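[1] coords below, sequence missing:
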């Protein structure tokens, strides 16, 4: 029975991915933009700046990721995912879609609230990088610096996933083949179903060198990428590859509303 269920989860994941590919191919043209919550330490919505005055300066511009995402969604930055006593934060409760990109560590309340939100029908795209490779102007320990090592084990465990990291892997960027757009990765993790969490084997589809996991959680869905190199600044062909990969991930992970 477990083998049959695992095969069913694989087939369901493949069909869902195919639907996302169709949406990606049309690029979302002509559709009204939905709202997408953004919870991140990366300089996606605002450029990396030393303070408010620099942030408001005309010379400071958001990077390519915000521009690419806002073709499909209106981005709404979130400061927290939970109110007191693990209630879902009001801003998150009003949303159907969420992008977590190398977020800060979640509080116990936030872990519970995020899990509740997904199980109620929310759809989340999560970039969780075990060894962030993007450069920062701020030194290690500075609170303005992006989260170097993602700390999402508690919420991943709630969803039946475990992330592993091989420190001996090649440090160079490489491309992972997918069913649509190649995905650039560097010093990535791998995703595995937790042995003591049998539901993960039934409800999660893990693919592409274990870099990618898509799990049905209650009425909702989470897509986890064990790397964030696709969100890094780039130019030329490397930038084009990142734009294609991100567009595909957004459409396939977030194309259906709750």
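    Looks like it arrived, so ask away. Note that this is a predicted model, so its numbers are computed, not measured.
[2] C-alpha from now on. contacts and neighbour counts both.
    Will do.
[3] just the helices in the stretch 151-258 of the chain please.
    For the stretch 151-258 of the chain, applying DSSP state H, counting those that start in this stretch gives helices covering 153-158, 198-203, 236-254.
[4] where exactly do the strands run in the stretch 101-250 of the chain?
    Using DSSP state E, counting those that start in this stretch, the strands assigned to the stretch 101-250 of the chain run over residues 123-127, 161-165, 174-176, 183-185, 189-193, 204-207, 212-217, 220-225.
[5] dump those into CSV; add distance to residue 18 and mean neighbour count as well.
    Output for the strands of the stretch 101-250 of the chain, formatted as CSV (distance: least, CA to CA, whole Å; neighbours: other CA atoms under 10 Å):
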stretch, distance to residue 18, mean neighbour count
strand 123-127, 17, 24
strand 161-165, 23, 19
strand 174-176, 18, 13
strand 183-185, 16, 22
strand 189-193, 21, 22
strand 204-207, 13, 22
strand 212-217, 13, 23
strand 220-225, 15, 24
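[6] okay, pairing it with this:
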């Protein structure tokens, strides 16, 4: 009798252990299938800019300081994208499905412009922020090469694509507030895209009263924004409690993310981005 009870006890223990193991496996399987989307790999994004987004204007010492922090726009963007800063288009080896963000980049040599155009036409996707009159604050005086570029130097590329970047003439230069795709935006001295005759194959649609242009070139696509100041945290982050609570005063960064999402998913901008 004792032997039988002992055997029964062993079998019962094994049964309980088996049930517990199955339960753990089911819970793990359920977690794996319901894990948050944030755990998915971030889409790759290459970025070239003359703005102090990746590195500060204070140099290496400032970037290595204990209280150093990335620019708020870069921090927001890096939460959704795997960002790779680049400074040479010709040496850049794009990852599969990697997009390119050019935010008021340096001037390109003619061969670099040809390289960029070829990459887009072969299926590349690029978002270009081109400001005709950048008002971004800087530690360096006017004329210093370390300052962000005052005006975009990509006019030859835009002209080839059938676009012209202009600065609307106004008596004053107030902050510009617009609503684009349902998003309230604030910036300063934004430019405007105008159509221009070109012999190159492709087509561009002008949206948001000239602030945006959506261009299809060969197998690729380029979204152009006639402004870069809207990335400056001074125009969208707000002050006081807004910073502490993480609530933005204006949706500038949401617009940037929406444009990148449209590029990534190859969605058109017509309709949602007419602008006011």
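    Nice, thanks for sending it over. The model shown is predicted, which means the values in this text are computed figures rather than measured ones.
[7] which one of the helices of the stretch 151-258 of the first structure lies nearest to residue 8 of the first structure?
    Closest of those to residue 8 of the first structure is helix 198-203, at 7.6 Å (criterion: CA to CA).
[8] residues in contact with the closest one?
    Residues from elsewhere that reach helix 198-203 of the first structure, judged by CA atoms under 8 Å, 6 or more residues apart in numbering: 2, 5-6, 8-9, 159-161, 193-194, 215-217.
[9] please redo it, this time with the cut-off set to 10 Å
    If you take CA atoms under 10 Å, 6 or more residues apart in numbering as the criterion, helix 198-203 of the first structure is touched by 2-10, 12-13, 157-161, 192-195, 206, 214-218, 221.
[10] re earlier: which one, of the strands of the stretch 101-250 of the first structure, ends up nearest to residue 71 of the first structure?
    strand 123-127 (16.4 Å).
[11] the closest one vs the second structure, mean deviation?
    When the second structure is superposed, strand 123-127 of the first structure averages 0.5 Å from its matched positions, counting by mean CA distance after the TM-score superposition for the first structure.
[12] how about that strand, which residues of the second structure does it hit?
    Alignment of strand 123-127 of the first structure against the second structure: residues 125-129, by TM-score structural alignment.
[13] please apply the same query to stretch 152-162 of the first structure.
    Stretch 152-162 of the first structure corresponds to residues 154-164 in the second structure, going by TM-score structural alignment.
[14] which ones are touching residue 63 of the second structure?
    Residue 63 of the second structure neighbours (CA under 10 Å, 6+ apart): 54, 55, 56, 57, 69, 70.
[15] which of those count as buried?
    54, 55, 56, 57 (16 or more other CA atoms under 10 Å).
[16] same list (the helices of the stretch 151-258 of the first structure) but as a markdown table, adding mean neighbour count.
    Shown next, in a markdown table, are the helices of the stretch 151-258 of the first structure (neighbours: other CA atoms under 10 Å):
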| stretch | mean neighbour count |
| --- | --- |
| helix 153-158 | 17 |
| helix 198-203 | 20 |
| helix 236-254 | 19 |
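[17] make TSV out of the ones you listed and add distance to residue 29 of the first structure.
    Conversion of these to TSV gives the following (distance: least, CA to CA, whole Å):
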stretch	distance to residue 29 of the first structure
helix 153-158	33
helix 198-203	31
helix 236-254	12
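[18] nearest to residue 180 of the first structure among the ones you listed would be which one?
    Closest among those, using CA to CA: helix 236-254, at 7.4 Å.
[19] the inter-axis angle of that closest one versus strand 123-127?
    Counting by axes from the mean of the first three to the mean of the last three CA atoms, to 10 degrees, helix 236-254 of the first structure lies at 150 degrees to strand 123-127.
[20] which helices and strands does helix 236-254 of the first structure pack with?
    When contacts are defined as 3 or more CA pairs under 10 Å, 6 or more residues apart in numbering; DSSP states H and E, helix 236-254 of the first structure packs onto helix 2-26, helix 64-69, strand 97-101, strand 123-127, strand 183-185, strand 220-225.
[21] and of these, who's closest to residue 233 of the first structure?
    helix 64-69 (7.4 Å).
[22] check the mean deviation of the helix or strand just after that closest one from the second structure.
    For helix 64-69 of the first structure, the succeeding helix or strand toward the C-terminus, using DSSP states H and E, is strand 73-77. Compared with the second structure after the fit, strand 73-77 of the first structure shows a mean deviation of 0.8 Å (mean CA distance after the TM-score superposition for the first structure).
[23] if we can go back for a sec, from the chain's centre, how far out does the match of stretch 152-162 of the first structure sit?
    Relative to its parent chain, stretch 154-164 of the second structure has a centroid offset of 22 Å by CA atoms, centre = their mean, to the nearest Å.
[24] before we move on, back to that, would CSV of the strands of the stretch 101-250 of the first structure with distance to residue 236 of the first structure be doable?
    As requested, the strands of the stretch 101-250 of the first structure are arranged in CSV below (distance: least, CA to CA, whole Å):
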stretch, distance to residue 236 of the first structure
strand 123-127, 23
strand 161-165, 30
strand 174-176, 16
strand 183-185, 14
strand 189-193, 26
strand 204-207, 28
strand 212-217, 25
strand 220-225, 24
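[25] how about those, which one is nearest residue 244 of the first structure?
    Nearest of those (CA to CA): strand 183-185, 8.7 Å.
[26] after superposition, how close is the closest one to the second structure?
    Looks like 2.8 Å for strand 183-185 of the first structure (mean CA distance after the TM-score superposition for the first structure).
[27] which residue numbers in the second structure go with that strand?
    Aligned by TM-score structural alignment, strand 183-185 of the first structure falls on residues 185-187 of the second structure.
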